[in-house]
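Novice: Okay, predicted coordinates and the sequence, questions at the end:
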Amino acid sequence: MSDLSFLLLIALVSIGIGFALGSLVTGARGERGEIEKDKTSAAANLIQVAGIMTDRSGKTVYLQVEGKAIRSVLELNRQQRSRLQPFIETIASWFGVSGGRKPSMSPAGKAAETPEQVGALQLEATESASVEALRPSMNPVNVLARAIRSDVSLPPPAKSIVVQIDEILQEKLKGTPLENRGIRLMELPSKGMVVMVGLNQYEGVDQVPDDDVKGVIRAAVSEWENSISQ
């Protein structure tokens, strides 16, 4: 084979390799572009309903709703609570809020217990399960789920959140010019939490026109939040 033929062969092979590499690069870029396009299209169809935030210490949980940082369900009106409830239930299911605990299995090689031992173990397990069921979780998702949902499957506390905050509120009102204004926090079956100022009824703290009344209610909410975070 002459030198000229050899050089032509090398040139043809080089052109073929270059064409193949170019096709691979173009295909890879096309696939990457399609993936990025799909991601952008999916993100464009998403909307933010709410966001969960916390302070730097991680002790106080905030729910960002409509551009506002909410520290308590009392700051949500009825429409907001109804709109957020299905999303909170979905998030709670991700973390297994309502999931039950499976009983532990006995070791295979363990000797059989006597009836007295079995009875003692069953009593101990029952007492332990009762204590765990009554102990509220401080996980932020659990706290939000308990606050927003009115039909939580967990055993209800002796006093509702609204009742607990109202008790703190009444203590703060004593001896102040607001004491005789008839300010109370109540739970109504058809409306949820409402603020009563005399005969006037408001669906949320923000709807109360008196700044002094709003201030004392928010102070009661803050004191309640501090009490459960200790």
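Specialist: Yes, it's here. Given the structure is predicted, the values throughout are model-derived calculations rather than measurements. Numbers count the residues shown, from 1 in each chain.

Novice: Only C-alpha atoms from now on, for both contacts and neighbour counts.
Specialist: OK.

Novice: where does residue 187 land in three-state SS?
Specialist: strand (DSSP: H, G, I helix; E, B strand; the rest coil).

Novice: swap in residue 201?
Specialist: Going by three-state DSSP: residue 201 is strand.

Novice: Grab the nearest non-local neighbour of it.
Specialist: Nearest non-adjacent residue to residue 201, counting by CA to CA, 6 or more residues apart in numbering: residue 195, 5.8 Å away.

Novice: tell me the helices in this structure, going along the chain?
Specialist: Applying DSSP state H to the chain gives helices spanning 3-44, 78-94, 115-134, 140-148, 161-173, 211-229.

Novice: closest one to residue 63 among the ones you listed?
Specialist: helix 140-148 (8.6 Å; CA to CA).

Novice: looking at the helices of the chain, which is closest to residue 186?
Specialist: helix 161-173 (6.6 Å).

Novice: what residues does the closest one touch?
Specialist: Contact partners of helix 161-173, identified using CA atoms under 8 Å, 6 or more residues apart in numbering, comprise 147, 179, 184-187, 193, 216-217, 220-221, 223-224.

Novice: the inter-axis angle of that helix versus helix 140-148?
Specialist: For helix 161-173 against helix 140-148, the angle by axes from the mean of the first three to the mean of the last three CA atoms, to 10 degrees is 80 degrees.

Novice: also this one, for the comparison:
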Amino acid sequence: MEFDWSRVIPIIAGLIALIVGWAIGFFDSKMRADKKIRQAEERSELAIQQAKGEAERAALATQAARAAAEAKPTLPGTTLLRLWLDSSERPALDLDGQHVETNPISETDRKRLLALLTVMRPWIEGRSTAPAPSPTPSSAPAPAMPRPVVPSAPVPVPTPRPLTAAAKDEKPATAINIVAQIDEILQARLARSPLANHAVRITESPEGGVIVWVGLQKFMGASEVTDPEVKAIIQAAISEWEKKYTPGL
């Protein structure tokens, strides 16, 4: 009996084709996997290089900023007022080392700015020293705890007379200092108030501050006045002065 190769050959050929196809697929899959691995490694290496570059640039920027800060000269003392221009050449304001929003400025910052301007006023007016305060009466020494004293007899309050045209030419309004302006407003308010018989006046201290006289009692500032009615009318005079002479602040 002869072996029939015609039946076996197709089977062998099919097996060979299957093995060859599997081998081709295996190698193709392996090549694709290797290619993907290489691409992933390249991307990872690129990301690492970029991260290193950014870290180096950040370190250089930090060093440059530190060097600039160390090279910047520091001013002695404490900065109370700073007027400067930002990157857009717009004026900006710092008070006590803190930036202040000026559009609009808050009431607290406005009062602080006025206080600093009061300190600088003698320089602006060209005075080397502030005017001497009114002398303290020797007949009545100030007690340890000052209290407002109502005079036994009414003390006339001088009513300011209107200036003539010649007088206005001799002394312009700009020569009147702030304390005198506030005192003028205060006297006008006192004249038409129940406190008309109280001798209340405001003078200027050598440091450019405010001294309040209530009768023979001396107070270093309106906040130290103990009589609430007197304190209220002084505060009203100050508010009227601010509205009249500094409406935009």
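Specialist: Cool, the structure landed. Remember, predicted model here, so these are calculated numbers, not experimental data.

Novice: Quantify their similarity with the TM-score.
Specialist: Scored against TM-score structural alignment, normalised by the length of structure 1, the superposed chains reach a TM-score of 0.47; 142 aligned residues with a CA RMSD of 4.1 Å.

Novice: Turn the helices of structure 1 into CSV, columns for distance to residue 200 of structure 1 and mean neighbour count.
Specialist: Formatted as CSV, the helices of structure 1 follow (distance: least, CA to CA, whole Å; neighbours: other CA atoms under 10 Å):
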stretch, distance to residue 200 of structure 1, mean neighbour count
helix 3-44, 44, 11
helix 78-94, 17, 15
helix 115-134, 36, 12
helix 140-148, 24, 20
helix 161-173, 17, 17
helix 211-229, 13, 16
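
Novice: Go through the ones you listed and name the closest to residue 54 of structure 1.
Specialist: Closest approach to residue 54 of structure 1 among the helices of structure 1 (CA to CA): helix 140-148, 9.4 Å.

Novice: Mind giving me the packing neighbours of that closest one?
Specialist: Other elements packing on helix 140-148 of structure 1 under the criterion 3 or more CA pairs under 8 Å, 6 or more residues apart in numbering; DSSP states H and E are helix 78-94.

Novice: Quick one: work out the angle between the helix it packs on and helix 140-148.
Specialist: 140 degrees.

Novice: Show me the helices in structure 2, by range?
Specialist: In structure 2, the segments counted as helices under DSSP H are 5-71, 107-124, 165-170, 178-191, 228-245.

Novice: Now render these as JSON lines, adding distance to residue 203 of structure 2 and mean neighbour count.
Specialist: Compiled in JSON lines, those are given as follows (distance: least, CA to CA, whole Å; neighbours: other CA under 10 Å):
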{"stretch": "helix 5-71", "distance to residue 203 of structure 2": "46", "mean neighbour count": "12"}
{"stretch": "helix 107-124", "distance to residue 203 of structure 2": "14", "mean neighbour count": "14"}
{"stretch": "helix 165-170", "distance to residue 203 of structure 2": "22", "mean neighbour count": "9"}
{"stretch": "helix 178-191", "distance to residue 203 of structure 2": "6", "mean neighbour count": "19"}
{"stretch": "helix 228-245", "distance to residue 203 of structure 2": "12", "mean neighbour count": "16"}
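
Novice: Would you reformat the ones you listed as TSV and include distance to residue 85 of structure 2?
Specialist: Shown next, in TSV, are the helices of structure 2 (distance: least, CA to CA, whole Å):
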stretch	distance to residue 85 of structure 2
helix 5-71	19
helix 107-124	18
helix 165-170	38
helix 178-191	29
helix 228-245	26
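
Novice: Can you check which of these gets nearest to residue 211 of structure 2?
Specialist: Minimum separation from residue 211 of structure 2 across these (CA to CA) falls at helix 178-191, 9.3 Å.

Novice: Tell me what angle that closest one forms with helix 228-245.
Specialist: Put simply, helix 178-191 of structure 2 runs at 120 degrees to helix 228-245, going by the same axes, to 10 degrees.

Novice: list the helices and strands helix 178-191 of structure 2 packs on?
Specialist: strand 200-204, helix 228-245.

Novice: thinking again about what came up before, could I get the helices of structure 1 as TSV with distance to residue 65 of structure 1?
Specialist: Output for the helices of structure 1, formatted as TSV (distance: least, CA to CA, whole Å):
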stretch	distance to residue 65 of structure 1
helix 3-44	20
helix 78-94	8
helix 115-134	30
helix 140-148	13
helix 161-173	20
helix 211-229	17
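
Novice: Ok, which of those comes nearest residue 64 of structure 1?
Specialist: Nearest to residue 64 of structure 1 among the helices of structure 1 is helix 78-94 (11.3 Å), distances taken as CA to CA.

Novice: State the pair within the contacts of helix 161-173 of structure 1 that is farthest apart.
Specialist: The most widely separated members of the contacts of helix 161-173 of structure 1, counting by CA to CA, are 147 and 179 (27.3 Å).

Novice: hmm, back to that, nearest to residue 129 of structure 1 among the contacts of helix 161-173 of structure 1?
Specialist: The shortest gap between residue 129 of structure 1 and any of the contacts of helix 161-173 of structure 1 belongs to residue 147, at 23.2 Å (CA to CA).

Novice: Report the separation between residue 90 of structure 1 and residue 169 of structure 1.
Specialist: From residue 90 of structure 1 across to residue 169 of structure 1, the span is 33 Å (CA to CA, to the nearest Å).

Novice: I misspoke; the intended subject was residue 124 of structure 1.
Specialist: To residue 169 of structure 1, residue 124 of structure 1 is 40 Å away according to CA to CA.

Novice: same check, this time on residue 4 of structure 1
Specialist: In terms of CA to CA, residue 4 of structure 1 sits 100 Å off from residue 169 of structure 1.

Novice: same question, residue 61 of structure 1
Specialist: Per CA to CA, residue 61 of structure 1 is found 21 Å from residue 169 of structure 1.

Novice: now do residue 220 of structure 1
Specialist: To residue 169 of structure 1, residue 220 of structure 1 is 5 Å away according to CA to CA.

Novice: quick one: common contacting residues for these two?
Specialist: By CA under 8 Å, 6+ apart, no residue touches both residue 220 of structure 1 and residue 169.
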